[in-house]
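Engineer: Provide a 3D model corresponding to the input given below.
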Amino acid sequence: MDEPIYPDPPPLLLGLVEKGRGAPTPTLNAVPLALSDLESSRLSDLDRRLNYLVARTTTGLSPAACANAFFDWGIHLAGSPGLQLELLAKAFHNWLHLWHFAQAATFDNARTAPAVDPQSHDRRFASERWKDYPFNIFAQAFLLTEKWWHQAATAVRGVDRQNARRVDFMIRQALDVFAPTNFVMTNPDVLAQTTAEFGFNLIHGFWNFIDDLTRFQEGDAPEGAEQFTVGETVAVTPGKVVFRNHLIELIQYEPRTAKVHSEPVLIVPAWIMKYYILDLRPQNSLVKYLTEQGFTVFIISWHNPDASDRETSFDDYRRLGVMAAIDAVGKITGGKKIHATGYCLGGTLLATAASAMALADDDRIQTLTFLAAQADFREAGELTLFIDESQVALLEDMMAEQGFLDSVQMAGAFQLLRSNDLIWSHVINDYLLGKRKPVYDLLAWNADATRMPYRMHSEYLRSLFLNNDLAEGRFKVDGRTVTLTDMRVPIFAVGTETDHVAPWRSVYKFNILTDTAVTFVLTSGGHNAGIVSPPGLPGRSYRMATKAADGPFVDPDEWQKTASKFEGSWWTAWSEWLAEKSSEWVDPPPMGTPEDMPAALAEAPGTYVFQR
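Structural biologist: I've put the predicted structure just below:
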C-alpha cells in the first residue's frame, strides 16, 4: 500500500517541529515577511474593487467623508454644554411659537402671521392653499424644524468649516424627504387634485414612475425629448466639420453677413456636455446670434470617451482640444487673432491654455471670454461638499474599474445640490399630481450627457479642484509653471445669479487673478439658463461694469450694489464688446482650407455629437 502524500509544512511550522527535536530556534529572518510586487498589487486591486462597489452603491459619495463630518460635529457639540442648553432653549422657543401660531390659526386663520417665512429660493409653500388651516401648521412646523437644525449644524465652534457645511447639507437632504409637500395627506394641492380626480392622479403618477424607472434602466431620454432631435430641431445652424482628431471635431459655421469681423470667435464648451447647448433651437442659439452679428464662429464638439480612453490626460484636452482648434482656426482664417471663449469647464481649460500661450509668447488670442467658468476653486459652491481626499480617492477607484466617470454618476451629485427643484418637485408633479411637465430644449439637452476619462478627471479633481493649483501658481504645462497673471488680453466674464455649479462670486475672481482689463457681467438665471439668454426673452436683466488693468479692486457685494443694471439679454452687450475689440470688416474666410485640411469632413453638427 502506498504511503499517503502530505503537503510540506510551512517554514514557520517546520521550525517549531525541529525545535522540539532539539534543533536551534528559528530566527525571524527565516520567515518570509515581504510581499511580492504581484501580491501587493493584488491586495491593492482588492481595495480598489471594494471601493468601486461602495461607490456604485452610494452613487459616488464617500461614506467615510460623511462619517468624518458627523464625528467632527458630534464630538465638538458633545463638548459644548452651553450650546446644547442654547439649542434646547431655541427648540422650546420654536415650540411655543408653533403652539401660539396653531392656536391663532385655529380660531382666526385669516389674520395669523407666520412664525417663520421660507427662504427666498424655497418655492415649495408658494401655493395659496398652504395658508389654509391645518396645512399652514404643517408648513410652519417643518420650517421651524429646518431652521433649528441649520442652527445646530452651523453654530458649533471648532468644527472644520467643510465638515459643518457637509453636516448641514446632509441634514437638509434628510429633512427634505419628510417635508409635508411630499405626502398626499399633508399637501393641500395634491389632496385637492386627488379629491377632484377620485385618486386617478395617483394611478397616472404610478405609471409615470414605472415609465421613468424603465427609461432610467435602459438609458433612454425623458418622455418628450424625442421632439428635440440633434440636427433636425436642435443644433441646426448651417456649418461644416473642418477639422477632426480623436478628441474633437471643429465646426465652422456659415456666414450670415456679406462682410465679417476680421477676428473669429472660437468657443470651447465643457467636455461634460454636448456642445449644442449654445446652438439649441434657432430662436435661442448663441452660435446663430453671433453669425448674424457678423462673426465667424467655430465651436469644439468633444468626443464622448469610453473605457479605451482611460489614460487620456487633462493636458491631452489642452493639446488635442484647445490648441489643435486654435491651429486649425488660424489656418482657415489666414492667421487672424482669435476671440477665445470658454464655457464652464471649457473656460477652465481655456484659462490654462491661454496662460501657457502667454508664457510662450504666443499672441494668437485677441480676447478671452469666460462664461460661468472658474479658475479659482476655493469658493466653488456646494460642489466642494463632494470634493475632499476621501471623496476623490473613492471616485478614482470607481473610475479605475470603469475607465471613465459615467454621466449618470455625475448627475446624482448635481441633482442633490438642487434637490427641491430637480428631485422633489418632480416627485410631486409627476407622481403625486400625475402630470407631466412639458420637456423643453434645455431639459432634453441636459439628458444628453457625456462621460469623462479616468486620468483626465482624476487630474482635474486633484490639481484644480482639490489643490487649486492654477489659481495659486503651481499648475504646470510642459514642465513649466503657468500663472493667470500672464494673460494680458481683455477679459469678458459672465456669472449667473443662481448658479450652483460656478457661483458668480467665484467667477468674479478673474478680477483678482489677472492683471488685465476685466468686464464682468452678472446675469439673471442659473448655470445654463442664464447663459442661454437670447434677446427678447422676458424677465431677463444683467449688471455690467469694467475694471481697468490698473484699476482698484471692488469686492463682489459692493460691485453688485454699484454696477449698472440693464434690462434684456447680455448677448447684445457681449456682441458689442467683441465688435469693439475687433479690427476691421473682411470677406468671410473659406469653409476649411484647400491645402492640408479638407474643405469639409461632414455637415454640422458632425458625428461626435451622436456618440452615446
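Engineer: okay, CA-based contacts and neighbour counts for the rest of this
Structural biologist: Noted.
Engineer: ok, how many other residues are close to the spatially closest residue to residue 118 that is not a sequence neighbour?
Structural biologist: Using Cα to Cα, 6 or more residues apart in numbering and skipping the chain neighbours, the partner closest in space to residue 118 is residue 143 (6.8 Å). A count of neighbours around residue 143, defined by other Cα atoms under 10 Å, yields 19.
Engineer: Could you pull out the buried residues of the host helix or strand of residue 143?
Structural biologist: With elements taken from DSSP states H and E, the one containing residue 143 is helix 135-154. By neighbour count, and taking 16 or more other Cα atoms under 10 Å as the criterion, the buried residues in helix 135-154 are 135-146, 148-150, 152-154.
Engineer: I'd like the distance from that helix to the chain centre, please.
Structural biologist: Its chain's C-alpha centre lies 29 Å from the corresponding centre of helix 135-154 when counted by Cα atoms, centre = their mean, to the nearest Å.
Engineer: Show me what the longest helix along the chain is packed up against.
Structural biologist: Longest helix in the chain, counting residues (DSSP state H): helix 81-107. Counting contacts by 3 or more Cα pairs under 8 Å, 6 or more residues apart in numbering; DSSP states H and E, helix 81-107 is packed against helix 135-154.
Engineer: got the contact list for the helix it packs on?
Structural biologist: 73, 87, 90-91, 94, 98, 101-102, 105, 114-118, 125, 129-130, 164-165, 167-168, 171-172, 175, 179-180, 186-188 (Cα atoms under 8 Å, 6 or more residues apart in numbering).
Engineer: To compare with the earlier structure, here is another sequence to fold:
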Amino acid sequence: MLQQLNDANRQWWLHWENTANSSGGTPAPAGGVPPTWAAWLNPRPEWIEKQTEYYRAQLDLWLGLVGAKPAQKLIEPERGDRRFNAPEWEDPLFSFIKQNYLLTSKWLMESVSAAATDEEMREKIAFFTRQYVDAISPANFALTNPEVLKLAKETQGESLSAGMQKMLADVQKGLITTTDESVFEVGRNLAVTPGAVVYENDLFQLLQYTPSTDKVYEVPLLIVPPCVNKYYIMDLQPENSMVRWVVEQGYTTFLVSWKSVQPEQGKLTWDDYIEQGVIRAAEVVREITRREKMNVLSFCIGGELVSTAMPIMQSRGLDWFESLTLMTVILDHSEPGDIKHFIDWKLIRSREPMLEQGGVVSGKELARTFASLRANDLIWNYVVNNYLKGKTPPPFDLLYWNNDSANLALPMHTFFLENMYLKNNLTKPNSFSLCGVPIDLTQITLPTYVFAAREDHIVLWRSAYGTTRLFKGPLRFVLGASGHIAGTINPVTANKRNYWVNEELPADPEQWFEKAESRPGSWWQDWAVWLAPRAGKQVAAPKKLGNTKYKEIEPAPGRYVKERVE
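Structural biologist: Down below sits the predicted model:
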C-alpha cells in the first residue's frame, strides 16, 4: 500500500508537469536535476565554492547519521514552511532526510541564481526549479514522511486505504479536493443574497438584487466579476458577502453572472464579451432603472473587459458610467508576476491553427495553472493531507469557489494572452482595435477607484498601480493587506487586516507606499465613502425587480452559476 501511494504521488507530479508543459512552461522530470537547465549553470569560482560547501554539509550530515561525529542541525526550513513542523521529523533518520532535502534545495536555487543567462531566462529557470524542488519534498511521499507512517501504523493501514480512495476520486474529477465540498451548495449557503435574474443571453445572466433598505441611491451599481471563475466570490456566505453588504449600503445593485462556455460557443471573442456582455448589461440596467448613468464595480479580468469596453462606448457617444472601480485589475502587464512563466509565444502559436474553428479552454486547466503558482499551499499540502493521510480537508468557502471553475472560449482567451500579457497593448494607445474601434485607455477620464492587494501573486500590486499612469481622470489608489481573494473579500463586520491610503500618486509605487497611511479594518469602508458622492440622492427603493420589458426569469443566483465543469 505504501509503495502504491508513493507511485501514485509520483503520477500526480507527472500530471502537474504535463499541465505546466501544455501551458508553455518547461518543468523538470521527477527524479533528478533538470537536464536542460544544467547547461545554464555557470562554473564560476563562487558557484564552485557553493558546490563545495554543499558537499561538505552533506558529508557532515551523513557522518552525524552514522555516529562518526555528533549529529547537528545544519539547516532549518524557511520561515513559514510548515511541512516539517511535526515532532516526528526530529527522529535521526527523518531529520537526515529532511536536512538532505533542504540542503539540496538550497544548492539548486543558488545554482540557478548563478546561471549564465539573461534575467528573464534566469527567472523562468528559478520558477520551474522551485516547482521541481517543491514537488520532490520528502513530505510528499509516503515512504519518507514519518507522519504518514505513524498514522498508518495507528490506523492499521486505514488511513492509506482512505487516501487511495480520495486520490482515485480526484483523478476522476481532474482536480485536487481542497475543502469539504459536501458542506457547500450554491443557492443554499453560497450566493444567497435575495434577488432575481432579470435578463439573460447566451453569454451572461443579469441579476438584480432585492433592496434591503427603504431608501436607495438613485444611481444604480453594476458589478462585473471575472469570467474565469463564478461570480459568487463576491456573494459567499452572508457574513462575508460583498454583494449583500453593498445592497445594505443602499445601492440598487445589478451583477453579471457569466456563463461557463460550452463547446458550441467556442468561437466567442473578446469583442463578444464587450458587445454582448458589458455593453448589453449596461444597456439593460439603464432601461430597468430609467437612469442615464451607473457606477461600475469590476474585479480581476472583469476590470479589463470594462476598461476595454469604455473606448468603444466613448466612440458611440454612450456616456453611461458615472465612475469605475477596479479591484485587483492589471492593465499594465510589464510585470505580470509568476503567471508569465506559463504564457509565451509557443503557447500562442500552438493555438493559432485552432482559432478559426474555435474551442474551449477548460476551467480545470486554468485552475491547475493558478494552483501551481502556490504549489505547496494549493497542491502538495492537500496531496499529503488527502492521499497520504486519508483525511478530508476542513470546509472553506473560498477554496470551494476556487475549484468551481468556468470554461473560456479559445479565441477570447488567446486574444487576451497575446494582446494583454505578451504584447502589453493596453499601455500602447491605438495599438489594436476591438469592435472596430482603436483602443486608447489614456482617453479614459472617468473617476476611478483602484484597489490592489499587497500579497497578491496573480495581480502584483505594483503592476495594478500602473493604472495610475494610464487613466487621465481623478483616481484614488488603495492598497489592502493579504492576497488576491482574502485581501479583496474582507468584510467590514470582521474588522480584520488593514489597508493603506495616500492622496498623492507619484510615478513610483514604492514612493506611494513610503508615504501611505495605514488604516485598520476593511478597505470597503474607504470605498463606500468615495462612492457615495457619485451615487446621487436617496430615493424610495423599487418595490419590484425588473420592469414590464425585463421580467423576473428565475430567482437568484440563477442557472448559469450552478453549472459545473465536468
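Engineer: what is the orientation angle of the longest helix of the first structure with helix 135-154?
Structural biologist: Relative orientation of helix 81-107 of the first structure with respect to helix 135-154: 170 degrees, computed using axes from the mean of the first three to the mean of the last three Cα atoms, to 10 degrees.
Engineer: and helix 81-107 of the first structure, which residues are buried?
Structural biologist: Buried positions in helix 81-107 of the first structure, judged by neighbour count with 16+ other Cα under 10 Å: 83, 87, 91, 94, 97-98, 101-102, 105.
Engineer: for the stretch 401-550 of the first structure, what spans make up the strands?
Structural biologist: Secondary structure of the stretch 401-550 of the first structure (DSSP state E, counting those that start in this stretch): strands at 404-405, 452-453, 476-477, 480-481, 491-496, 518-523, 541-547.
Engineer: how about CSV for the ones you listed, with distance to residue 220 of the first structure and mean neighbour count added?
Structural biologist: Rendered in CSV, the data for those read as follows (distance: least, Cα to Cα, whole Å; neighbours: other Cα atoms under 10 Å):
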stretch, distance to residue 220 of the first structure, mean neighbour count
strand 404-405, 18, 26
strand 452-453, 19, 25
strand 476-477, 39, 16
strand 480-481, 44, 14
strand 491-496, 30, 26
strand 518-523, 33, 25
strand 541-547, 36, 18
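Engineer: want to try CSV for those, with distance to residue 209 of the first structure as columns?
Structural biologist: CSV is the format used below for the strands of the stretch 401-550 of the first structure (distance: least, Cα to Cα, whole Å):
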stretch, distance to residue 209 of the first structure
strand 404-405, 26
strand 452-453, 29
strand 476-477, 48
strand 480-481, 52
strand 491-496, 33
strand 518-523, 36
strand 541-547, 37
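Engineer: nearest to residue 441 of the first structure, of these?
Structural biologist: Across the strands of the stretch 401-550 of the first structure, the minimum distance to residue 441 of the first structure, taken as Cα to Cα, is reached by strand 491-496, at 19.6 Å.
Engineer: Could you point out the helix or strand that follows the helix holding residue 143 of the first structure?
Structural biologist: In the C-terminal direction, the helix or strand that comes right after helix 135-154 of the first structure (DSSP H and E) is helix 161-177.
Engineer: Against which helices or strands is that next one packed?
Structural biologist: Identification of packing neighbours for helix 161-177 of the first structure by 3+ Cα pairs under 8 Å, 6+ apart yields helix 63-78, helix 135-154.
Engineer: so residue 296 of the first structure makes contact with residue 586?
Structural biologist: No. The criterion here is Cα atoms under 8 Å, and residue 296 of the first structure misses it with residue 586 at 10.5 Å.
Engineer: before we move on, the earlier item: looking at the strands of the stretch 401-550 of the first structure, spot the one closest to residue 603 of the first structure.
Structural biologist: Go through those one by one with Cα to Cα and the one that ends up closest to residue 603 of the first structure is strand 452-453, at 25.7 Å.
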